[in-house]
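Student: The following comprises the amino acid sequence and a computationally predicted model.
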Amino acid sequence: MATAPSASTFAALLRAEGVTVVEVGNWETHNRNSKGPWGPVHGVMIHHTVTTGTASTVNICRRGHSSLPGPLSHGVITKDGRAHLIGYGRANHAGLGDPDVLRAVIDEKTPPTDNQATVDGNRHFYGFECENLGDNKDAWPDAQIEAIVRVIAAICRHHGWSARSAIRHMDWQPGKVDPRGPGMDWDDILVRVEARLAGDKPGPTPPAAPAPLPKPVKPTVDLSKLVAAAKSNPAAAGTPVSYSGVKTVEAALVDAGLLEKRYSDGHYGTSTITAYAAWQRSKAGGGYRGKDADGIPGKDSLIRLGKKYGFTVVA
């Protein structure tokens, strides 16, 4: 037996469990209390709406209709996983049900088959309608199922109840079939509620894993442009050829320990010539000798340098 918390506390405990809450209009005072008491509360009842569309579903459940005035529940859990709070207090959601089922909920046991309709469920249950056509074909999205789990867990956590304090409308009233459909596994929902309750404390929905960083694009060095720069820069006269790929090659030579960093300046001068010649003579660079190790890049030695130090070669 329990007393429901204030409306503000109710919204807060849902949010503390990580539920995305939408407060609709005057939900805190929208109820059917003039028609009878609400409480003591003993459990949570889950329904499906036999509707589609967030806005229309919330509106129907909030207002009701001529033969069954709203609110038709305390909240509406839509397919996007949000819980829309539409009323607080007595709500027209449960109707008359089986006293043996109520006793099982109070005792936190598996409910027996419902075969009576003599007890006022609107008095004793929190009710959440869930957007679904109820045709046993309309699927339940993961976000909606997770919200159901968290809503039940929030209420049970507040009252010190176990997951067995949650039932379906079909468990309560003979002839009801809700909730049902692909993705609605009630036993799994109760297991997940218990798992949450077994944790130390509630928490927000875990953030999505960050998207993997894009792989860095390897710089590209054009062999012909690099050779032109290498042959022009050491010349005593004329305008040196400028090419951005020179800095890429120089950075690789620095990493190889063949060029001092201060000479990595984009100018294929004497220091770079000397460093590249050392690379050509090295085993990793091809083991070249004589004129083949003159410091002017060749295709093979440049490809080897690129593979080892992270750039590609256009030859």
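Tutor: The structure has been received and is ready for your questions. Since this is a predicted model, take the numbers as computed values, not measurements.
Student: contacts, neighbours, all on C-alpha from now
Tutor: OK.
Student: roughly how far out does stretch 21-40 sit from the chain middle?
Tutor: 32 Å (Cα atoms, centre = their mean, to the nearest Å).
Student: Can you give me the buried ones in that stretch?
Tutor: The neighbour-count check on stretch 21-40 (16 or more other Cα atoms under 10 Å) flags 21, 27-28, 30-32, 38-39 as buried.
Student: and for that stretch, what are the contacting residues?
Tutor: Residues outside stretch 21-40 that contact it (Cα atoms under 8 Å, 6 or more residues apart in numbering) are 1-4, 7-8, 11, 14-15, 70-71, 82-92, 122-125.
Student: among the residues you listed, which ones are buried?
Tutor: Here, 16+ other Cα under 10 Å leaves 4, 7, 11, 14-15, 70-71, 82-92, 122-125 buried among the contacts of stretch 21-40.
Student: Which ones among the residues you listed lie within helices?
Tutor: 7, 11, 14-15, 122-124 (DSSP state H).
Student: just those now: which is nearest D107?
Tutor: Nearest to D107 among those: H124, at 14.0 Å, using Cα to Cα.
Student: Which residue, other than its chain neighbours, is closest to that closest one?
Tutor: Using Cα to Cα, 6 or more residues apart in numbering and skipping residues adjacent in sequence, the residue nearest H124 is V41, 4.3 Å away.
Student: ok, the one you found - contacts?
Tutor: V41 neighbours (Cα under 8 Å, 6+ apart): 1-4, 123-126.
Student: how about these in JSON lines, adding distance to T49?
Tutor: JSON lines is the format used below for the contacts of V41 (distance: Cα to Cα, whole Å):
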{"residue": "M1", "distance to T49": "28"}
{"residue": "A2", "distance to T49": "27"}
{"residue": "T3", "distance to T49": "27"}
{"residue": "A4", "distance to T49": "24"}
{"residue": "R123", "distance to T49": "20"}
{"residue": "H124", "distance to T49": "20"}
{"residue": "F125", "distance to T49": "17"}
{"residue": "Y126", "distance to T49": "16"}
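Student: Can you tell me which of these lies closest to D107?
Tutor: Comparing the contacts of V41 against D107 with Cα to Cα places M1 closest, at 10.1 Å.
Student: what about the closest one, distance to E108?
Tutor: Distance, M1 to E108, using Cα to Cα, to the nearest Å: 12 Å.
Student: for D80, same thing?
Tutor: D80 is 30 Å from E108, by Cα to Cα.
Student: Can you classify W38 as helix, strand or coil?
Tutor: Put simply, W38 is coil when judged by DSSP: H, G, I helix; E, B strand; the rest coil.
Student: this is the other structure I want to compare:
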Amino acid sequence: MATPLTADKLLAALRAEGVKVIEYKSWRTHNRNSRGAWGPVNGVMIHHTASTGTAASVDLCYDGYAGLPGPLCHGVVDKSGTVYMVGHGRANHAGSGDRAVLDRLIAETPPYKPTVNNTDGNARMYGFEAVNLGDGKDPWPEAQLDAIERVSAAICRAHGWTAGSVLGHLEWQRGKVDPRGFDMTTMRERVERRLKVSPGARPAAPRFEPFPGADFFRRYPRSPIVTAMGRRLVAEGCSAYAQGPGPQWTVADKNSYAKWQRKCGFTGADADGWPGRVSWDRLKVPKV
């Protein structure tokens, strides 16, 4: 548990981590403190806005809407990686979540899987909204993911927390899906790597592509990751391709991956062609 950072200290921590920050309107005094406490704080929560456009998204998160006044978070991360500070203090972002998840968050022991909504999260977490439709198709530019990583690391570093203090809204509140489009376990791994280097520095890029999450493939993505994966499958003698591989995930990719899973010793439902973390890590897909 920790006392929330002052506005000045929060801003300094973000900038020291290399985050491009814009102070929006009266963010330093914009909060919902009249409705309840903010603090002690235990973590950093990541959301998606379910909106498009920087200006409209920042305005929405600052003002809120009928039935849910702003601020709806503390900062908005746009697709360029710029962070707009829209509030400091209690914000309407986390809502009610699972007390058991809070206990694990305090102990910094993910994964987090909510089953009930019985505890106020607005009092206990920093919140950052990332501009994204959240439909599973809207892309997540690397600049935006890098900013989410840096924001999370900055706050963890300032409080002496580990990457286990970072979670997604879907990991706190039953029924939520955000952030949709990237994997929070992978994001925590990024934050963990960053915390091992000095603020503002860029951690050495991993040699291999981290597991992008099971949902990534089930959305039939078009990505250079798919091409790199396919080439590794061919190299391992697990090709089911008539042509390619290419960037579009297809049935041929799924069938090829099933061959790889069987080569790894998996059977049955564990060799259904949908990539999992263990088999993916063994495949060693080059970083793209």
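Tutor: Ah, there it is. Not measured: the values here are computed from a predicted model.
Student: Just the element for N255 of structure 2, please.
Tutor: In this assignment (DSSP states H and E), N255 of structure 2 forms part of helix 251-263.
Student: after that helix comes which helix or strand?
Tutor: Immediately after helix 251-263 of structure 2, counting by DSSP H and E, sits helix 277-283.
Student: now that next one: which residue numbers in structure 1?
Tutor: Against structure 1, there is no aligned range for helix 277-283 of structure 2 (TM-score structural alignment).
Student: just checking, what packs against that helix?
Tutor: On a contact count with 3 or more Cα pairs under 8 Å, 6 or more residues apart in numbering; DSSP states H and E, helix 277-283 of structure 2 meets helix 224-235.
Student: Tell me how many other residues surround T118 of structure 1.
Tutor: Neighbours of T118 of structure 1 under the rule other Cα atoms under 10 Å: 12.
Student: check contacts around it.
Tutor: 96-99 are the contacts of T118 of structure 1 under Cα under 8 Å, 6+ apart.
Student: now, which of those residues lie within helices?
Tutor: Counting by DSSP H, these place P99 in helices.
Student: can you redo the contacts of T118 of structure 1 as CSV with distance to G203 of structure 1 and neighbour count?
Tutor: Below are the contacts of T118 of structure 1 laid out as CSV (distance: Cα to Cα, whole Å; neighbours: other Cα atoms under 10 Å):
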residue, distance to G203 of structure 1, neighbour count
L96, 35, 17
G97, 34, 23
D98, 35, 22
P99, 35, 18
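Student: Tabulate the contacts of T118 of structure 1 in a markdown table, adding columns for distance to E250 of structure 1.
Tutor: Below are the contacts of T118 of structure 1 laid out as a markdown table (distance: Cα to Cα, whole Å):
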| residue | distance to E250 of structure 1 |
| --- | --- |
| L96 | 83 |
| G97 | 82 |
| D98 | 83 |
| P99 | 84 |
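Student: mapped onto structure 2, which of the contacts of T118 of structure 1 hold?
Tutor: Here is what carries over to structure 2 from the contacts of T118 of structure 1, by both residues aligned by TM-score structural alignment, their matches' Cα atoms under 8 Å: 96-99.
Student: For the stretch 51-200 of structure 2, which segments count as helices?
Tutor: 54-63, 99-107, 142-159, 184-195 (DSSP state H, counting those that start in this stretch).
Student: show me what contacts the nearest residue to V149 of structure 1 once chain neighbours are set aside?
Tutor: Sequence neighbours aside, V193 is the residue nearest to V149 of structure 1 in space, at 5.5 Å (criterion: Cα to Cα, 6+ apart). V193 of structure 1 sits next to 149-150, 152-153, 163 when contact means Cα under 8 Å, 6+ apart.
Student: same thing but 6 Å
Tutor: 149, 153, 163 (Cα atoms under 6 Å, 6 or more residues apart in numbering).
Student: what's the distance between the second one and A275 of structure 1?
Tutor: When distance is defined by Cα to Cα, A153 of structure 1 is 68 Å away from A275 of structure 1.
Student: The two: which is more packed in?
Tutor: Under the criterion of other Cα under 10 Å, the comparison of A153 of structure 1 against A275 puts A153 first, with 30 against 19.
Student: Distance-wise, check the more buried one relative to L14 of structure 1.
Tutor: According to Cα to Cα, A153 of structure 1 stands 9 Å off from L14 of structure 1.
Student: same question, N136 of structure 1
Tutor: 28 Å.
Student: what residue is smack in the middle of structure 2?
Tutor: With distances taken as Cα atoms, centre = their mean, M184 lies nearest the centre of structure 2, 4.5 Å away.
Student: Show me what that one lines up with in structure 1.
Tutor: Matched by TM-score structural alignment, M184 of structure 2 corresponds to W186 in structure 1.
Student: Please report how far that match lies from A163 of structure 1.
Tutor: Using Cα to Cα, W186 of structure 1 is found at 11 Å from A163 of structure 1.
Student: Could you tell me where the helix holding N255 of structure 2 falls in structure 1?
Tutor: By TM-score structural alignment, helix 251-263 of structure 2 lines up with nothing in structure 1.
Student: Quick check: buried residues in that helix?
Tutor: Residues 252-262 are the ones in helix 251-263 of structure 2 that count as buried (16+ other Cα under 10 Å).
Student: Next, the angle helix 224-235 makes with it.
Tutor: Inter-element angle recorded for helix 251-263 of structure 2 and helix 224-235: 50 degrees (by axes from the mean of the first three to the mean of the last three Cα atoms, to 10 degrees).
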